[in-house]
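Visitor: kindly generate the corresponding structure for this input.
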Amino acid sequence: MSVPRGDREVEVIALRTAAADIVEIELAARGDAALPAWEPGAHIDLILPTGLVRQYSLAGDPASPTWRIGVLREESGRGGSRWIADRLKPGALLRIAGPRNHFTLPGHAVGDAAPLVFIAGGIGITPILPLAAQARAAGRDVTVHYCGHAGRMPFVEELRGLHGSSLVLHISEERARLDVDAVTAEAASRGAEIIVCGPARLHDAVAQAAEERGVVVHGERFEAEPLSAPMWSGPFEVELALTGVTVTVPTDRSILEVAEEAGALVLSSCTEGTCGTCETPVMDGVVDHRDSILTPAQRQRNDTMYVCVSRAACPRLILEL
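Guide: Alright, predicted model coming up:
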């Protein structure tokens, strides 16, 4: 797997406890360099000294000269968050790649754009924080629903300062759990769109309730959607246009694996269809999209795919690899 090498080095200038098991990390450019511009919803690849690559949403103000990310320490994870929580110190230097953004604010018009209902669960608040701030600054009608456990919900005071009474907290220990049906019904009555980020069960519940009421949902998943049976059940050919070879992808291997074996350079990271690193232009053929990133409309365009999980829905694809 060709992981992102990291096109710049950043310095850890502060670490703060944002909530139980959640650390807020502030990053700065080195020397006189400036950090790249970014839009709300963007994430970066953090390349740890251990070789692990992890994706974290930028949670601060795009106008700030520094970046903020929030990291949840996950005991059952693959080790990246534990290393950050236990070993990362101020002054440390890290390589990063990005920012990349697959989670931009829907709509552009001010005043006549649809109201927006943001729903965040746990650490899913990190991309929602700047997205909701951007929407409010643009004059959009914004409501933020934030779900979590007492003591484990970062940025609450910052959100209160931005949204006031339009922020609704759903704290499990206070028996104030999110009523998904009620929130989606209200969104439908107002012609609102929903933007959600959080655990898979939250996404699934919101998506089901919204579909029943015809509400448009935009979301970012930190966990991959379960894979269904492929649309094309047998092997298929993939022409790697830039590499100049055609390969056969068997049923038990990914396009990513076979393309790399044939000499194609494909950057990848999560291998689950959630990070977007292996995004590849499609030149011809029909794609069986199996990622957790593209919207239905983007899938319909059939002009890009994530080769770590997506496959062909036909005998042959031509990819810009």
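Visitor: all contacts plus neighbour counts: C-alpha atoms, from now on.
Guide: Fine.
Visitor: how about the helices of the stretch 1-150 of the chain, start to end?
Guide: 80-87, 125-137 (DSSP state H, counting those that start in this stretch).
Visitor: now show me the structure for the sequence below, then we'll compare the two:
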Amino acid sequence: MVDSSGAAELLVAAAEPVAEGVLLLTLADPEERPLAPWTPGAHVDLLLDNGLVRSYSLCGDPADPYRYQVAVLLDPQSRGGSAFVHRELATPGTRVRVGLPRNHFALAPAERYLFVAGGIGITPLLPMIRAAEATRADWRLVYAGRSLAAMAFRDELARSYGEGRVTLAPKLETGRRPDLAALLAEAAAEGRTVYCCGPERMVDAVAAACAGWPEGRLRTERFRAEVSADGSEFEVELARSGLSAKVPDGLSILDALEDAGFAEAAFSCREGTCGSCETRVLAGEPDHRDAVLSEAERETAETMMICVSRARTPHLVLDL
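Guide: The predicted model follows:
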């Protein structure tokens, strides 16, 4: 059953551990109806019964219209999302509401790729690798993790592609992290397009090593944005509804709109990572604080994520 938000009630068809602390869920329609299509890099929201909404990358096969797969890492500092998934959704037959797939990390056509994964950041890259393999692109994967036991899908990767193109870098076993600067210098020389997903430190290091590269040669996805609502007060105006509201220091645009009685803005994660609150900007300059938009998209200032981003100008007009 699909509700007014587009979320569907799906069945946990299978739940299996695929690494230390990582649970792979296979989700299906209870009536075996086809699910909404998706492309590599997409994610879905799980609308949990404890009131939380969490986004997870789809890591299965886009060619399978009847199954979604997500792999969820049990975060030791979980604020209730991953702990709930591991505790309440680990039994086949359990039902969960799942949002429509969205993709802000899409795979662009290229002849050569370098995929860089850190920990659970391997999940959005798996279908990308399969797509690159299907087009016979020249690709390599560097997959770093805390230990081999904690690295999900390592056996599948080795079995499917061998060691020639897949480099595993478990810190516990090797005693070191991969030399990202050297890897990316080589990737630049070979004209590779880089896709990276992992912890903040890894993504920051990759971005620093790729500074000055042509637009589009590096695409990253972060686990979370730098969430901060600090800043000077400004006014936000909603062009279609006619509502205006002050957004003080310490409050997000979304929070301010809700306080003013506006309940029609779409949102999900409230962390600037899922893209569901993306809103068109009609006037004013956004102060982007999300982990979704590329630098080029930020420079155009056509849209913003209102759950975390603020304004650089005293007045901001949104298409709401």
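Visitor: TM between them?
Guide: After superposition, the two chains reach a TM-score of 0.91 (TM-score structural alignment, normalised by the length of structure 2), with 310 aligned residues with a C-alpha RMSD of 2.0 Å.
Visitor: just to revisit the earlier point, of the helices of the stretch 1-150 of structure 1, which is nearest H102 of structure 1?
Guide: For the helices of the stretch 1-150 of structure 1, the distance to H102 of structure 1 is smallest for helix 125-137, at 11.0 Å, taking C-alpha to C-alpha.
Visitor: distance from that closest one to structure 2 after superposition?
Guide: Compared with structure 2 after fitting, helix 125-137 of structure 1 deviates on average by 1.1 Å (mean C-alpha distance after the TM-score superposition for structure 1).
Visitor: what helices or strands is that helix leaning on?
Guide: In terms of contacts (3 or more C-alpha pairs under 8 Å, 6 or more residues apart in numbering; DSSP states H and E), helix 125-137 of structure 1 is packed against strand 116-121, strand 142-148, strand 193-198.
Visitor: the longest one vs strand 193-198, what angle?
Guide: So the one you mean is strand 142-148 of structure 1. Taking axes from the mean of the first three to the mean of the last three C-alpha atoms, to 10 degrees, strand 142-148 of structure 1 and strand 193-198 form an angle of 20 degrees between their directions.
Visitor: now the helices and strands packed on helix 125-137 of structure 1 in CSV, with mean neighbour count and distance to D181 of structure 1?
Guide: Below are these laid out as CSV (neighbours: other C-alpha atoms under 10 Å; distance: least, C-alpha to C-alpha, whole Å):
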stretch, mean neighbour count, distance to D181 of structure 1
strand 116-121, 25, 13
strand 142-148, 23, 13
strand 193-198, 24, 13
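Visitor: take those and write them to TSV, including distance to P106 of structure 1.
Guide: Formatted as TSV, these follow (distance: least, C-alpha to C-alpha, whole Å):
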stretch	distance to P106 of structure 1
strand 116-121	9
strand 142-148	13
strand 193-198	9
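Visitor: return the set of buried residues in the longest strand belonging to structure 1.
Guide: Ranked by residue count and defined by DSSP state E, the top strand of structure 1 is strand 8-19. Within strand 8-19 of structure 1, the residues that qualify as buried are 9-13, 15, 18-19, counting by 16 or more other C-alpha atoms under 10 Å.
Visitor: now, of the helices of the stretch 1-150 of structure 1, which is deepest in the fold?
Guide: The highest mean neighbour count among the helices of the stretch 1-150 of structure 1, using mean count of other C-alpha atoms under 10 Å, belongs to helix 125-137: a mean of 23.
Visitor: the residue lying farthest from the centre of structure 2 is in what secondary structure piece?
Guide: Distance from the centre of structure 2 peaks at G242, with 32.7 Å (C-alpha atoms, centre = their mean). Using DSSP states H and E, G242 of structure 2 is not contained in any helix or strand.
Visitor: show me what it aligns to in structure 1.
Guide: In structure 1, G242 of structure 2 lines up with G244, judged by TM-score structural alignment.
Visitor: how close does its match sit to V238 of structure 1?
Guide: Distance, G244 of structure 1 to V238 of structure 1, using C-alpha to C-alpha, to the nearest Å: 11 Å.
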